[in-house]
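A.B. asks: generate a structure from the sequence data that follows.
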Amino acid sequence: MAPLADFKIMTDPIYMDYGASTPLDPRVHAVMDDCMHNDFGNAGARIHAFGMKAASHIDLAREQVADCIGTKKDSLVFTSGATESNNMALFGILDYLRATGKTHIITTAVEHKSVLGPMAEIEKRGFTVTYIQPKPCGMIEGNMVAAAITPQTGLVSVQALNNEVGTIQPLAEIRAILPKDVIFHSDAAQAVGKMNFTLAECGNPDLVTLSSHKIYGPKGMGALYIAPNVRAHIKPLLFGSMYEGGMRAGTVATELCAGFGQAAELVHIELADDLAKMESLRTLFLKKLKGTLPDLVINGHSDSKWRAANIINIRIPGITNEDMLAALPDLAFSPSSACNATRTGYISHVIRAMTGADQPARESMRLSFGRFTTEMEIVRAADMIINAVQTIQKMQGAA
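C.D. replies: Below you'll find the model as predicted:
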């Protein structure tokens, strides 16, 4: 396998958008490359050696991902990514909820669009959805969820870690206040590798969404954890030749599974080192910005226990993120989440929900870094932001 030293991220421009997607770890690439060239059989064809070898890669990957979050491998269904996993969890449970008279769902106003989009469609199908507004730090507390519960509540969906501001949600606290007959789903696409995420530490949710490309694995790959007591209530989204324990149709991509598994194993082994590095880079980055930009506002939770170190969402009052995007062509960052970054004039629904206003959302930008970010890149990125802010402020003063 290629050593980490062989990996080189672009030095110009600087990549500060790990929240959108992480680079493929070279050790993951090596596993995938070997799989694609040597073990190309269909895992569904276990009647011969090629199929059995492919199936062994998928079985190993399932075990690696399961170990990463502290569960058994049979509880995981591989999918094409977090969006499919969220859709499988939310739409797959609807018939059961309707049959049991549980037609009220609770979620939050700061979820990813792959949760909010399905929720909008679910409302059209006759369900009632409550969207909890967050505290100014982006947190959803257990008592806030408790206040929204009704006798008809059947499902609660709360993300583990916010993708735009990095706030960590108190899942164990939320789980503890839920009635036993309420199903608990969490989108943990951003959480794995960015915090100590295991099912036990997060209150053992019934359904958990996972993503490969957020943990240095390949795109087009994810998983849905389904608790044993809930599995019988989830209906598949795709039908045909059924794989994944009858939960999903379509040939499983062996190389993507293998890559996801290797990425998960690396997170499991190297999490402490990754978290320490990201905390150090965060400290360096903010120290440099705060020393020069007195008006700097940091969106999200201020307590390190309740925020991810690698996501920093900042705001300079009076300067829009569109101005910053135009001024920083060599710095890769997002004004919000990646799925909305290409929409001209889009205002972050997360910042809007946290602040109750549009202007802070127009002025906020997300910078995120990770395993392969260097101190030199952090310092240079901070210098670029400072220079851009000062230049824009001078132009505003001259106008």
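
A.B. asks: can we go C-alpha only for contacts and neighbour counts from here?
C.D. replies: Noted.

A.B. asks: list the buried residues for the host helix or strand of Glu270?
C.D. replies: For Glu270, the host element (DSSP states H and E) is helix 254-292. Going by neighbour count (16 or more other Cα atoms under 10 Å), the buried part of helix 254-292 is 254-268, 271, 274-275, 277-279, 281-282, 285-286, 289.

A.B. asks: what helices or strands is it leaning on?
C.D. replies: Judged by 3 or more Cα pairs under 8 Å, 6 or more residues apart in numbering; DSSP states H and E, helix 254-292 is in contact with helix 26-38, helix 49-69, helix 375-398.

A.B. asks: and the angle for it with helix 49-69?
C.D. replies: Angle between the axes of helix 254-292 and helix 49-69 is 30 degrees (criterion: axes from the mean of the first three to the mean of the last three Cα atoms, to 10 degrees).

A.B. asks: report the angle between helix 254-292 and helix 26-38.
C.D. replies: Per the same axes, to 10 degrees, the angle that helix 254-292 makes with helix 26-38 is 160 degrees.

A.B. asks: the structure of the following sequence is requested for comparison with the preceding one:
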Amino acid sequence: MSTYLDCNATTPVESEVLDAMVRYLTEEYGNAGSRTHEFGVRAKQAVERAREQVAAVVAARRDDVIFTSGATESNNIVLLGLANSVEGATRRHIVSTAIEHKAVLEPLEHLVKQGFEVTLISPDESGRIDAQAVLDAVRSDTLLVSVMHANNETGVVQPIEAIAAGLSDAVWLHVDAAQTFGKLIAPLQNSRIDLISVSAHKIFGPKGIGALVSRRREGRRAPLSPLMFGGGQERGVRPGTQAVHLIAGFGVAAQMTLRDHEQRQAACLRFRDGVLTAMAKLGGRVNGDREHCLPHVLNVSLPGLNSEAAMVTLKGVLALSNGSACTSTSYEPSHVLVAMGLGRDRIESALRLSWCHLTPEVDWPQACERLRRMM
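C.D. replies: The predicted model follows:
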């Protein structure tokens, strides 16, 4: 059986998370909106407890957390909801980056068609965005700055703290933290970050649930117009019956990120050493700044090797990818690596390896031998 090395796409579910989900599927199956009986009351309590658990990871308040289906929906609520607000009617400029996930880039493309102006900052060859370039792009009519915390393809961590420190109070700041929530703790606890998008399935929780953290700043939240209507749940921003079992599982997963953070980081760093050693034997070149990279991700180009062919060759040994899961059906070059200015050969030979504290040891000699035969 293949060893799974695609944790940036999704992670396995922790047993404690699964136990919580099963309880709210089989025993406590009430609707959190039903206030007339104890089943609904207990479901509501589970939702609010999970809200506290998620908020604690980023040092936010319970009522700052809006449950969504995941970071993609959260990103859309921020970008489209803010654009549709009163402020969006008068300030119609947004600053973002060329390496964002499609869940940000595609809503931005939609807003351009609606008359917004979008400035996308490109990274250097290391995959890092220059914080000052972001700040210099801000104008008097800038509504929002949206910068991902770490890139999903390279694992390179972006300077969100420097951006937050340099922004004027008039501009809202959004961070897509799908890859860093519960993994890089301190940076996301910065109260100057107004909006944070999160997915549970990146932190060993279930798919189909996530959150938008919307902080108050000086007593005021970003004015988000809802994209859907009906029911008024989640402060009217995201209506619909709450998926209590998913929310409860998300809460447990969030709580575990704080409890087990150091242990998980240490395990990922140990595994990383083995990956680097194996890739070095094949002449691999790391794409992205190794000094500013998540401990569980590497994007590596292997000379003379097509990544699509490599993934076929490694079937039964390693399960990995050559980019974002959301664009895996596309054979177009990675927009992230293109934005970094890498050459065609290096892009076409790039593989993304991402692991976690649950990843078993890999038979690297076997994997390397298979790849070497193709080079």
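
A.B. asks: fetch the TM-score of the aligned pair.
C.D. replies: The TM-score (TM-score structural alignment, normalised by the length of structure 2) is 0.95; 372 aligned residues with a Cα RMSD of 1.5 Å.

A.B. asks: strands along structure 2, start to end?
C.D. replies: Assigned by DSSP state E, the strands in structure 2 fall at 3-4, 65-68, 93-97, 117-121, 142-146, 172-176, 195-199, 210-214, 285-286, 297-301, 318-319, 350-354.

A.B. asks: find me the equivalent region of the fifth one in structure 1.
C.D. replies: Mapping strand 142-146 of structure 2 onto structure 1 (TM-score structural alignment) gives residues 153-157.

A.B. asks: over to the fourth one?
C.D. replies: Aligned by TM-score structural alignment, strand 117-121 of structure 2 falls on residues 128-132 of structure 1.

A.B. asks: now that stretch on structure 2. Mean distance?
C.D. replies: Comparison of stretch 128-132 of structure 1 with structure 2 after fitting gives an average deviation of 0.7 Å (mean Cα distance after the TM-score superposition for structure 1).

A.B. asks: need the residues that contact that stretch.
C.D. replies: Applying Cα atoms under 8 Å, 6 or more residues apart in numbering, the external contacts of stretch 128-132 of structure 1 come out as 103-109, 119, 123, 140, 144-145, 148.

A.B. asks: ok, now which ones touch the residue nearest the centre of structure 1?
C.D. replies: Taking Cα atoms, centre = their mean, the centroid of structure 1 lies closest to Gln190, which sits 2.4 Å from it. Going by Cα under 8 Å, 6+ apart, Gln190 of structure 1 touches 19, 160-163, 211, 214.

A.B. asks: now structure 2: which of those residues match?
C.D. replies: Retained in structure 2: 19, 160-163, 214, out of those (criterion both residues aligned by TM-score structural alignment, their matches' Cα atoms under 8 Å).

A.B. asks: of all these, which comes closest to Ile386 of structure 1?
C.D. replies: Using Cα to Cα, Gly19 comes nearest to Ile386 of structure 1 of the kept ones among the contacts of Gln190 of structure 1, at 21.7 Å.

A.B. asks: do I have it right that Leu281 of structure 1 meets Met376?
C.D. replies: No: Leu281 of structure 1 is beyond contact range of Met376, at 10.0 Å (criterion: Cα atoms under 8 Å).

A.B. asks: how about the strands of structure 2 in CSV, adding distance to Val104 of structure 2?
C.D. replies: As requested, the strands of structure 2 are exported to CSV (distance: least, Cα to Cα, whole Å):
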stretch, distance to Val104 of structure 2
strand 3-4, 27
strand 65-68, 16
strand 93-97, 9
strand 117-121, 11
strand 142-146, 8
strand 172-176, 8
strand 195-199, 11
strand 210-214, 14
strand 285-286, 26
strand 297-301, 21
strand 318-319, 27
strand 350-354, 21
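
A.B. asks: dump those strands to CSV, plus distance to Pro333 of structure 2 and mean neighbour count.
C.D. replies: Formatted as CSV, the strands of structure 2 follow (distance: least, Cα to Cα, whole Å; neighbours: other Cα atoms under 10 Å):
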stretch, distance to Pro333 of structure 2, mean neighbour count
strand 3-4, 23, 18
strand 65-68, 30, 26
strand 93-97, 17, 23
strand 117-121, 19, 19
strand 142-146, 23, 24
strand 172-176, 22, 24
strand 195-199, 25, 28
strand 210-214, 29, 27
strand 285-286, 17, 18
strand 297-301, 13, 26
strand 318-319, 20, 20
strand 350-354, 10, 27
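
A.B. asks: whereabouts in structure 2 does stretch 364-371 of structure 1 align?
C.D. replies: Going by TM-score structural alignment: stretch 364-371 of structure 1 matches residues 350-357.

A.B. asks: most packed of the helices and strands packed on helix 254-292 of structure 1?
C.D. replies: helix 49-69 (a mean of 21; mean count of other Cα atoms under 10 Å).

A.B. asks: any chance of the contacts of Gln190 of structure 1 in TSV, with distance to Ala398 of structure 1 too?
C.D. replies: Below are the contacts of Gln190 of structure 1 laid out as TSV (distance: Cα to Cα, whole Å):
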residue	distance to Ala398 of structure 1
Gly19	36
Ala160	45
Leu161	41
Asn162	38
Asn163	37
Ser211	47
Lys214	43
